[in-house]
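Participant: For reference, the sequence and a predicted model appear below.
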Amino acid sequence: MKQAALKFPDDVTTNAKAPEFKRELDTSSKCSHTNIVKFYGTIQVLANPLKLGLLYELCDSRSLANVITDVKREPAYTVTGFSYAQDLALNIVKSLDYLHGNNVIHRNLKPENILITARNEVKRADIGLANHIRQAKSTVCEIYAHMAPEIMSGKPYTRSVDLFSFGIIMWSVFKPVLQNGKFDM
C-alpha cells in the first residue's frame, strides 16, 4: 500500500471555494510528469461540515525554501554547489515545460512549492492556483515576492509569469552558492 499526502483545502463546499477545488482537481488529475507530485485521487470525509480532500504522492522531502535557508545559515552543512543548483534549475524547467506544453500556467511558483526528495529528485507541488491558458485572464491570487507584476496587479498574463517567478527563484538559489564560493562545475 502506498502512503499518500492528504490536502484539505479551505471549505470547498462553499460557492466561493468550489471553483478553486475543481480547478486543482482537474489540473492535478491531468498532470503526469516525473517532476510533478503524483495525484492519486480525492477523499470525502463525512463530517459536519463535509470535507473534501486531495490525495497526492507522499514525498520524503523538504522544500527548496528550506534548502535555501540552510545554505544561507550554515554553508558547510549542506551539500550544495553550482552543479547542484544547475540540476535544480533544469528539473524545475522540465516541469514548467510540461505544464506549458499542456497549456497550464502555474502562477504560484515559489520555493515552498518545490520539493527536493531524499534522492535529490525535484518535485513540483501545489498546482492549486494553476490556470489553463484559455482561462488566464486577470484573477489575483496570493501576493509573494516571486510573483510577476501582472499577476499582482490583476492584469492579463501569459506563460511569462512562470518564467519571471523561475528567475527570482534561481536568483535566490544561485546567490548563496556564488557568495559561498561553491563552484563544483
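Facilitator: Thanks, I have it. Numbers count the residues shown, from 1 in each chain.
Participant: Every contact and neighbour count from this point should use C-alpha atoms.
Facilitator: Fine.
Participant: How about Ser172, nearest residue that isn't a chain neighbour?
Facilitator: The spatial neighbour of Ser172 that comes closest, neighbours along the chain excluded (Cα to Cα, 6 or more residues apart in numbering), is Ile68 at 7.2 Å.
Participant: Ok, Thr117 next?
Facilitator: Nearest residue to Thr117, sequence neighbours excluded (Cα to Cα, 6+ apart): Ser61, at 4.0 Å.
Participant: about what we covered before: what's the spacing between the residue nearest to Ser172 and Leu178?
Facilitator: The spacing between Ile68 and Leu178, counted by Cα to Cα, to the nearest Å, is 13 Å.
Participant: Show me which of these two is the more surrounded one.
Facilitator: Taking neighbours as other Cα atoms under 10 Å, Ile68 and Leu178 compare with Ile68 leading, 21 against 12.
Participant: Can you name the helix or strand that the more buried one falls in?
Facilitator: helix 64-73 (DSSP states H and E).
Participant: The helix or strand just after that helix relative to helix 64-73, how many degrees between them?
Facilitator: Towards the C-terminus, the helix or strand next in line after helix 64-73, according to DSSP H and E, is helix 82-101. Using axes from the mean of the first three to the mean of the last three Cα atoms, to 10 degrees, one finds that helix 82-101 and helix 64-73 are set 160 degrees apart in direction.
Participant: And helix 82-101, what's buried?
Facilitator: If you call a residue buried by 16 or more other Cα atoms under 10 Å, then helix 82-101 has these buried ones: 82, 84, 88-89, 91-96, 98-100.
Participant: want to try CSV for these, with distance to Lys123 as columns?
Facilitator: Compiled in CSV, the buried residues of helix 82-101 are given as follows (distance: Cα to Cα, whole Å):
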residue, distance to Lys123
Phe82, 19
Tyr84, 15
Leu88, 10
Ala89, 12
Asn91, 8
Ile92, 8
Val93, 11
Lys94, 10
Ser95, 8
Leu96, 11
Tyr98, 13
Leu99, 13
His100, 16
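Participant: Please compare the first structure with the one that follows:
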Amino acid sequence: MVAITLFFAVLIGLPLGILLYATAKGNILENKFVNGILNALINTIRPIPFIIFLVALIPVTRFLVGTSIGIWAAIFPMTLAASLSIARIVENNIVSVDKGVIEAAEAMGSSKFDILFKVLIPEAAGALILGLTFTTVSLIEFSAVAGLVGAGGIGYLAFTYGYQRFDVLIMFITVVILIILVQITQFIGNKFASIYTNRL
C-alpha cells in the first residue's frame, strides 16, 4: 500500500512541485493565476488530519474506485495527500538552492529550462531524497490509519485484534513494528541522500 502510493504520489507531486516553483513570481513560467490555485489547493488540504480527509473523501473514492473499503480505496486519498506534500517539499527545496548557482549558470548562457532541470533539481536532489523519506514515513502512518476503514495492514491488525479485543500485547507488537519500519525507512533515505551528496 505504501509502495504503490509513493510511486503515484511521486509521479504527481514531483511535476506539481516543479510547476509550483516555475510559476512563482520571477520564474520561467510566471503565472499568478496557476500559482495561486496550486498554493490555495495545497494550503487547504495539507492541514487536514488524514483520518478526517480519508472519511470526507469517501464519496469521491467510491465514485472513482468503485468502493470505499479495501487497499485501493485507501490508496486514492493517500496518494492525493502525499502528492500535495511532495509538491510543497519539491518547491521548498528548489527555492532553497543558492542563488549563486543560478547566477553562474546564467553567466554560462544556460536557458531558463536548463537552469531548472539541469541545475536546480540536481542541486536540490539530496534534500529531495530526504523529503521523500519524510513523506514515506508519513505514508506508513497513513496506512495504519487507513486500517480503520478496512484497508488492512498493521492499522487493521492493531484496531481489530488489539483495540477491540483489548489485547495489549497485539497493540504493543504493532507499535514496535511501526517503529522498526520507520527507522529502516529513515536509515535508507539518509543513506541515499548521503551517497548522492558525496558524489557532487
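Facilitator: The structure has been received and is ready for your questions. The shown structure was predicted, so the numbers you read here are calculated from the model rather than taken from an experiment.
Participant: what TM-score do we get after superposing?
Facilitator: The pair, once superposed, lands on a TM-score of 0.32 when counted by TM-score structural alignment, normalised by the length of structure 1; 96 aligned residues with a Cα RMSD of 5.4 Å.
Participant: Please report how far the residue nearest to Ser172 of structure 1 lies from Pro19 of structure 1.
Facilitator: Ile68 of structure 1 sits 34 Å away from Pro19 of structure 1, going by Cα to Cα.
Participant: What segments of structure 2 are helices?
Facilitator: Applying DSSP state H to structure 2 gives helices spanning 2-22, 32-45, 50-56, 58-65, 71-95, 99-107, 112-114, 121-146, 153-157, 168-199.
Participant: could you dump these to CSV with mean neighbour count?
Facilitator: As requested, the helices of structure 2 are arranged in CSV below (neighbours: other Cα atoms under 10 Å):
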stretch, mean neighbour count
helix 2-22, 20
helix 32-45, 14
helix 50-56, 15
helix 58-65, 15
helix 71-95, 23
helix 99-107, 13
helix 112-114, 14
helix 121-146, 21
helix 153-157, 21
helix 168-199, 15
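Participant: How many residues are close by Glu57 of structure 1?
Facilitator: Here the number of neighbours of Glu57 of structure 1 (other Cα under 10 Å) works out to 16.
Participant: cool, Asp26 of structure 1 as well?
Facilitator: 12.
Participant: Could you confirm it falls within a helix?
Facilitator: Yes - using DSSP: H, G, I helix; E, B strand; the rest coil, the assignment for Asp26 of structure 1 is a helix.
Participant: For it, give its distance to Glu20 of structure 1.
Facilitator: To Glu20 of structure 1, Asp26 of structure 1 is 10 Å away according to Cα to Cα.
Participant: Okay, strands next: where are they in structure 1?
Facilitator: Along structure 1, the segments classed as strands by DSSP state E run 4-7, 39-45, 51-57, 61-63, 104-105, 114-117, 122-124, 131-132.
Participant: would you list these in CSV and tack on distance to Met170 of structure 1?
Facilitator: Output for the strands of structure 1, formatted as CSV (distance: least, Cα to Cα, whole Å):
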stretch, distance to Met170 of structure 1
strand 4-7, 27
strand 39-45, 26
strand 51-57, 25
strand 61-63, 14
strand 104-105, 18
strand 114-117, 12
strand 122-124, 14
strand 131-132, 23
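Participant: Which one of the ones you listed lies nearest to Phe164 of structure 1?
Facilitator: Evaluated with Cα to Cα, the strands of structure 1 place strand 104-105 nearest to Phe164 of structure 1, the distance being 12.0 Å.
Participant: so what secondary structure elements neighbour the closest one?
Facilitator: Contacts of strand 104-105 of structure 1 with other secondary structure elements, assessed using 3 or more Cα pairs under 8 Å, 6 or more residues apart in numbering; DSSP states H and E, are made with strand 131-132.
Participant: which helices and strands sit right next to the strand it packs on?
Facilitator: Applying 3+ Cα pairs under 8 Å, 6+ apart, one finds that strand 131-132 of structure 1 makes contact with strand 104-105.
Participant: quick one: which of the buried residues of helix 82-101 of structure 1 is nearest to Ala5 of structure 1?
Facilitator: Proximity to Ala5 of structure 1 was ranked across the buried residues of helix 82-101 of structure 1 by Cα to Cα; first place goes to Ser95, at 20.0 Å.
Participant: The residue nearest to Leu25 of structure 1 when sequence neighbours are not counted and Arg23 of structure 1: what is the separation?
Facilitator: Once flanking residues are discounted, Leu25 of structure 1 sits nearest to Leu54: 7.5 Å by Cα to Cα, 6+ apart. From Leu54 of structure 1 across to Arg23 of structure 1, the span is 12 Å (Cα to Cα).
Participant: cool, and Thr69 of structure 1?
Facilitator: 32 Å.
Participant: Of the two, which one has the most company?
Facilitator: For the pair Thr69 of structure 1 and Arg23, the greater number of neighbours falls to Arg23 (17 against 14), based on other Cα under 10 Å.
Participant: Grab the nearest non-local neighbour of Ala193 of structure 2.
Facilitator: Gly126 (4.8 Å).
Participant: residues contacting that neighbour?
Facilitator: Residues in contact with Gly126 of structure 2 (Cα atoms under 8 Å, 6 or more residues apart in numbering) are 193-194, 196-197.
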